[in-house]
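# can't give you the sequence, but here's the structure:
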């Protein structure tokens, strides 16, 4: 399987969130067709046992016998509250019209096009063990179909517009997700405290050309496979990749809003409790190795129907498994859109569906004492100190 190598390059500044570390993924033309870099700044956030953005497990990994929490996250339509820099977007395939200074909240960048996240994508039964390891079954991750671009001018000059895109996308997970969650570091998983996390999984998206029929995804074109895709609910991405044939720059940025945080002030806010954003970025590689059982006996792709528990909608997806090069009987899949960079953004609502009554964290932090209790503690310490001085 294609692996993305990340290199620690800096840990250089304090503001706004303690010491921050920037991680760089080099995009080489031999693997991706395009060339450049994708950088991720963790904004000073680290996970349980101080694991960083380059790690997707704590200790020996997820332990199903030690589940401490279970949660579900469902995406929302954009609210257009984002600190992301505006992006000028061009119409997909045609290059026209041009949408200047587009608000990027809830948007997906793909090449120099954009697509709007539709509420209802569901990440269900996200298990978190007491060490902070995530596990999400691939069948519990359901993405909505991308069929339009909602334009909002960040400068307020141009009127709103809705574009039915020429290309439609149906994303889906092709492997289970693993990662870590910082909720185990709080005093309570339902507390109004800073918490974030990240997961990685193999990812695919089917490409359709618009048919003009309402409710129809369009005419199937191809499937793009992206191994080791990462989604994070913290930090900031910068994609700076050039597509060689046209020397076209693919440059976009995105910053997640952590759980419980007001997107305008950047502060914890009761009104934004359990509201979270997440994002991920990458480049479609030239080719990926897949298992032999990803195909039917006649050589055609093996398809499976997968459903969204929130919307009740179902869609067919390639039942594919990405594998490492050299796997017996593996076959090469070539991506039609190799070299195209992308950034996925979404806002969502987190719901805790289970907290283990016998303990949910190996690191549970006691709650901060109330001011009155804290004052009494200080008085008590002073009395003890005074008594000790008299005895001495």
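On my side now, so go ahead. Computed from a prediction, not measured in an experiment: that's the story for all the values here.
# Every contact and neighbour count from this point should use C-alpha atoms.
Noted.
# I figured residue 178 was touching residue 228, is that so?
No: applying Cα atoms under 8 Å, one finds residue 178 not in contact with residue 228, separated by 10.3 Å.
# Could you check which of those two is surrounded by more residues?
Higher neighbour count among residue 178 and residue 228: residue 178, with 22 against 19, using other Cα atoms under 10 Å.
# any idea whether the more buried one is helix, strand or coil?
Following DSSP: H, G, I helix; E, B strand; the rest coil, residue 178 is assigned to strand.
# in what helix or strand does the nearest residue to residue 230 once chain neighbours are set aside lie?
Closest residue to residue 230 apart from its sequence neighbours, by Cα to Cα, 6 or more residues apart in numbering: residue 200 at 4.3 Å. In the assignment (DSSP states H and E), residue 200 maps to strand 197-209.
# Repeat that for residue 389.
helix 371-391.
# In terms of secondary structure, what does that helix contact?
Helices and strands touching helix 371-391, by 3 or more Cα pairs under 8 Å, 6 or more residues apart in numbering; DSSP states H and E: there are none.
# Residues contacting that helix, please?
For helix 371-391, there are no surrounding residues in contact (Cα atoms under 8 Å, 6 or more residues apart in numbering).
# want to compare, so here's the second one:
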């Protein structure tokens, strides 16, 4: 039986309070540490400015490609082919930097690339996926509409046949990366049900307009898309995507990443508050010595530890091909709720300084309100879980 050789320091306890490191392989830790180092050197020094100025540097996409996090779980065609747990660890590190920056990776990889990888022709995969994995080709994913969010089956964007071509008309909203994307995966109604299309963003009739009046996700891009008689050749359709199974497959991949990412944001908020409490002196001692502060830190640590264990369990299931949709909903609903609670509590430890851009918790709170909404609201995930428990869907 192994016996601990020393009592851990406070920093060591804070870094891994329940010993998750021992549950990871050397390869998994290496992926995590590589992404963490990238976040520390390339993202943290700049994120407050990017957030304040609502700026996403386009050059981050090739940098993410070089890091190997675009389409990270996908294989073939020069793709990274990493495990679900490795991707989850990377997502947590990226969101510890900023939710919006993790969202960039998710839109490119879990949504746009997964659509092509899962439902595209071999020609489409060969044409687009290598460039997308490298960040040279940027994709977006057009499902949500102004009046069709949680109910994508009610979308009104329509693709009609005109000879051998398809002609798309309609509108999409809250589409990440659309204004800098080279291609858009657009889901549309047809006479044969919902189908997916690869749409070059320079096609006549395609317009992407950034949504600028945002109080959240300011270091990423979300857009309105207008499709005005956009003409496409027949081979623009994703041949294997029929009905909502296509977009839902991609959404579940993105939701899985959120389970991990939210815990990255929560962990960063907690550590920011802990370090501040150790340095901030009030009533002649660090506020970390106060009982109420320690109670807050303890509660936040419990939340981050249990949420991280849940993420790891779901990752192991996914790597075994056993992860079920209701389990993804459990992870997304629990961990985003938890992360918001942790970041809010962390902000209170920072006092008035906590509302400044110098510290991350309030930025995480604001971002996580968006994470809470996209890829399925709390209500949607509660109903997914409820349907799994009762066998009676309650969406209508």
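The structure has been received and is ready for your questions. Just so we're clear, the structure is a prediction, and the values are computed from it rather than from any experiment.
# What's the TM-score once they're superposed?
The TM-score (TM-score structural alignment, normalised by the length of the first structure) is 0.22; 165 aligned residues with a Cα RMSD of 7.8 Å.
# hmm, back to that, give me the next element, helix or strand, following the strand holding residue 200 of the first structure.
Scanning onward from strand 197-209 of the first structure (DSSP H and E), the first element met is strand 219-232.
# Taking strand 197-209 as reference, get the angle to that next one.
170 degrees (axes from the mean of the first three to the mean of the last three Cα atoms, to 10 degrees).
# The helix or strand following strand 219-232 of the first structure: which residues count as buried?
Using DSSP H and E, the helix or strand that follows strand 219-232 of the first structure towards the C-terminus is strand 236-243. By neighbour count with 16 or more other Cα atoms under 10 Å, strand 236-243 of the first structure contains the buried residues 236, 237, 238, 239, 240, 241, 242, 243.
# possible to save these as a markdown table with distance to residue 169 of the first structure?
Formatted as a markdown table, those follow (distance: Cα to Cα, whole Å):
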| residue | distance to residue 169 of the first structure |
| --- | --- |
| 236 | 24 |
| 237 | 22 |
| 238 | 23 |
| 239 | 21 |
| 240 | 23 |
| 241 | 21 |
| 242 | 22 |
| 243 | 21 |
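# Just list what the strand holding residue 200 of the first structure packs against, helices and strands only.
So strand 197-209 of the first structure, by 3+ Cα pairs under 8 Å, 6+ apart, packs with strand 161-173, strand 177-181, strand 219-232.
# among those strands, which is nearest residue 248 of the first structure?
Set against residue 248 of the first structure and scored by Cα to Cα, these come closest in strand 161-173, at 19.3 Å.
# which other helices and strands contact that closest one?
Counting by 3+ Cα pairs under 8 Å, 6+ apart, strand 161-173 of the first structure packs on strand 141-142, strand 146-151, strand 197-209.
# For the nearest residue to residue 344 of the first structure once chain neighbours are set aside, give its distance to residue 102 of the first structure.
Using Cα to Cα, 6+ apart and skipping the chain neighbours, the partner closest in space to residue 344 of the first structure is residue 108 (4.5 Å). Residue 108 of the first structure is 12 Å from residue 102 of the first structure, where distance means Cα to Cα, to the nearest Å.
# cool, and residue 303 of the first structure?
Taking Cα to Cα, one finds residue 303 of the first structure at 36 Å from residue 102 of the first structure.
# what do you get for residue 38 of the first structure?
21 Å.
# cool, residue 169 of the first structure as well?
Per Cα to Cα, residue 169 of the first structure is found 20 Å from residue 102 of the first structure.
# Residue 6 of the first structure now?
Taken as Cα to Cα, the span from residue 6 of the first structure to residue 102 of the first structure is 30 Å.
# Who has more neighbours out of these two?
Per other Cα under 10 Å, whichever of residue 6 of the first structure and residue 102 has more neighbours is residue 102, with 23 against 15.
# doesn't residue 223 of the second structure fall inside a strand?
Yes: counting by three-state DSSP, residue 223 of the second structure falls inside a strand.
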